[in-house]
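Trainee: can you look at this prediction? I've put the sequence above it.
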Amino acid sequence: MSDFAKVERPAARETGSRGAPPNTAPEGTITTPPQKPGGAPGPAKVPTRPGDRIFKAMTVGSGVTIVVMIVLIGVFLLIQAIPSLADNESNFLFSRDWNADPAALAFGVLDLLLVTVFSSIFALLIAMPVSLGIALFLTQYAPKRLAKPFGYLVDLLAAVPSIIYGLWGLYELAPALRPISTWLNDTLGFIPIFATGSSNLAIGQTIFTAGIVLAVMLLPIITAISREVFDRTPSMHIEGALALGATKWEVVKTTVLPFGRAGYMSASMLGLGRALGETIALLIILASTTQTFSFSLFDGGDTIASKIARAASEFNDPKGAGAYIAAGLVLFVLTFVVNAFARWIIAGHKEYE
């Protein structure tokens, strides 16, 4: 019989204590995790460096700082408001009286709250469709060489100081709106929102003027967020609709708007929160009045923020100031609820996470 060829067996690989090959990768690299008994890979171990730990500490600290500041502001408002609320002789939430005299405190926030909400919602109803049109134009219709500079111009509206908006609204916009206000009051005065209010139409210091100014101030906020949302519409959806023969408007209606609806509504709620807290512009435009609010666009009055600003120089007594701080607490809670509602709208939409 012929001799069989001798076949050399490969040398056994070195193994660790559990039979796994040793880790020979250079230090600082990420290696493939070992297999578990069931065949699934174990969790990868990513090395941490001092820079990673420092950056994590800074980001966590920044987030915690913001939360703590908000809590401290709320606690401050509550502590300052409690003594005045304890001595208040009127129902704080449902009374329309306002007397912040420390000797006879009798104040209610209802009238201020109604003016605040009414003027803000009126501004939002104007700003929402205009912002939607601008965002769609910039993302779907305008050529790129025009979209960028036009978008910058819209964003610059946010850089204009509130006092400039107030002066523009009082001295330029109000005279220009006088014929429209008069026509609406004469023609549609039987409708409560167009009825004769507590402010002089000839001067124009009304919620009608203030609401339009507020709407202009909301445009950059709502437009910027909506534009970013519409830009994130998957290109495959748009191309698929075009391939099926859809027109540009049909593409917008069937792909862009459904995808960006939640983001657009969230942007509108953030704009509403901005409108609720506006102070200087409304302080300049709205005429202060002693009459109660009648739900007319041609009423004057004060919002919570403008009322506080109008009386800030008279805060000589802690209890008198506490009445205004209590009103500020209501505005703080209202703004927080609106912003929380905006977050709730986009909750569950993974495309916005």
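Mentor: Perfect, thanks for sending it. Residues are numbered from 1 along each chain as shown.
Trainee: only C-alpha atoms from now on, for both contacts and neighbour counts.
Mentor: Noted.
Trainee: dump the residue contacts of the residue nearest the centre of the chain.
Mentor: The residue lying closest to the centre of the chain (Cα atoms, centre = their mean) is Leu270, at 2.1 Å. Counting by Cα atoms under 8 Å, 6 or more residues apart in numbering, Leu270 makes contact with 221-222, 338-339, 342.
Trainee: and what about it, helix, strand or coil?
Mentor: helix (DSSP: H, G, I helix; E, B strand; the rest coil).
Trainee: before we move on, the earlier item: looking at neighbours, which among the contacts of Leu270 is most surrounded?
Mentor: Neighbour count (other Cα atoms under 10 Å) singles out Ile222 as the most crowded of those, with 28 neighbours.
Trainee: surely it meets Leu272?
Mentor: No - between Ile222 and Leu272 there is no contact under Cα atoms under 8 Å: 9.5 Å.
Trainee: ok, structure two:
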Amino acid sequence: MTGIPADRAAGHLRRSSRARWLSGDSLFRGGVTAAGVIVVVVLLATAVFIVNKAWPAISHYGLGSYLSSSRWAPSEAVADKSSPNPYGIMQFLYGTLVTSAIAMVIAVPLSVAVALTITDVAPAWMRRPLSSLVDLLAAIPSVVYGFWGIFALIPALKPFGTWAASTFDGVPVLGTIFAGPFFGVSYFSAGVVLAIMCLPIVTAICREVFATAPGAEKESAYALGATRMEMLRMAVLPRSRSGIVGASVLGLGRALGETIAVTMLIGNNVLSITKSILGQGATMPSVIANEFTEANQPFHLSSLFVVAGCLLVLALIVNTIGKLIVRRTGENIA
């Protein structure tokens, strides 16, 4: 038996190596790897760009001075390093957290209820149209939500705001939270609109999670004499805990970054923190949207980039905490 010549064997190996390199699996692996790398590069590039633009203000005033003050007065900014920082941002951080919290308190229970209705309660003929209507809420532009909030929602909320301010006046804690007067534009109005904007996202994810609940467990609950509500409580909700948390985190991310609708409804009070949810305030996205076109004072534009950087860090922290909760919840269920 004669052996294969060395040059032919080497050529065969090269062709085999090239074929493996050009195979579908290799191309797919390369494509998805490149997509993952692009996401990381874009995120890092965004962070570097924001830090680079914010660095002049941070090096001049120090980051701590931004996080220790709630006074935003660009007209008092001077180039002298010994002058106090007039760009305190605590009121924007407070407004962002308060409006997002209001949105989550309203949106999460409502979204879970709507998702349960679509998957397990509504008649079969109604589920698809109802699901489509909820999904359509995500297609409405935020500026439309803002106009609707000004001309329809605020007049509808005024009786509740007036009632809450008068009813809880003097009551510990609640008297501070619902302190009046209520003029319409407020944290509360912005939070309600945010809840409506977050509802389709949270509902869509919860709907898919609930649909994966094992049918055998549902039938077992019915066989044991459980009502529909008891079946949902015993067979669907416990297995969907991590999915509900994940959906809530995505909805919270939507609420933290919303700009136009919140800017139109929150009142844009940048001077101080208003503790009452019926009062006016500002969020980090709203102050950026309002002032970046007229940022002509010393370190004004750079300070807006500081606000943007803090918003990015807040979003990363929220998503990280959400992933940890989802992982722990999933381990507990398993």
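Mentor: Noted; the coordinates are in hand. If you're wondering where the values come from, they're calculated on a predicted model, not measured in any experiment.
Trainee: mind checking the TM-score on these two?
Mentor: Put the two chains on top of each other and the TM-score (TM-score structural alignment, normalised by the length of the second structure) is 0.85; 303 aligned residues with a Cα RMSD of 2.2 Å.
Trainee: I'd like to know which elements the longest helix seen in the second structure is packed against.
Mentor: Ranked by residue count under DSSP state H, the longest helix found in the second structure is helix 24-61. Judged by 3 or more Cα pairs under 8 Å, 6 or more residues apart in numbering; DSSP states H and E, helix 24-61 of the second structure is in contact with helix 300-333.
Trainee: name the helices or strands packed onto the helix it packs on?
Mentor: helix 24-61, helix 241-257, helix 284-291.
Trainee: what's the residue nearest to the centre of the first structure aligned with over in the second structure?
Mentor: Counting by TM-score structural alignment, Leu270 of the first structure corresponds to Leu250 in the second structure.
Trainee: distance of that match relative to Val143 of the second structure?
Mentor: Per Cα to Cα, to the nearest Å, Leu250 of the second structure is found 21 Å from Val143 of the second structure.
Trainee: same check on Ala179 of the second structure?
Mentor: Distance from Ala179 of the second structure to Val143 of the second structure, by Cα to Cα: 28 Å.
Trainee: more crowded one of those two?
Mentor: Taking other Cα under 10 Å, Ala179 of the second structure and Val143 do not tie; Ala179 has more neighbours (25 against 15).
Trainee: secondary structure class for the more buried one?
Mentor: coil.
Trainee: picking up where we left off before, what's the closest of the contacts of Leu270 of the first structure to Val109 of the first structure?
Mentor: Val338 (18.4 Å; Cα to Cα).
Trainee: I'd say that closest one and Met269 touch.
Mentor: Yes - between Val338 of the first structure and Met269 there is a contact under Cα under 8 Å: 6.4 Å.
Trainee: returning to that earlier point: distance check, the match of Leu270 of the first structure against Cys198 of the second structure.
Mentor: Leu250 of the second structure is 9 Å from Cys198 of the second structure, by Cα to Cα.
Trainee: how about Leu97 of the second structure?
Mentor: 15 Å.
Trainee: and the two? which has more neighbours close in?
Mentor: Higher neighbour count among Leu97 of the second structure and Cys198: Cys198, with 29 against 18, using other Cα under 10 Å.
Trainee: the first structure: which residue goes with that one?
Mentor: So, by TM-score structural alignment, Cys198 of the second structure is matched to Leu218.
Trainee: its match: what secondary structure?
Mentor: helix.
Trainee: just give the nearest non-adjacent residue to it, would you?
Mentor: Gly271 (5.6 Å; Cα to Cα, 6 or more residues apart in numbering).
Trainee: is that neighbour in contact with Ile222, as I believe?
Mentor: Yes - Gly271 of the first structure is within contact range of Ile222, at 6.1 Å (criterion: Cα under 8 Å).
Trainee: quick one: the strands in the stretch 101-250 of the first structure, in order.
Mentor: Taking DSSP state E, counting those that start in this stretch as the test, the strands found in the stretch 101-250 of the first structure are 106-107.
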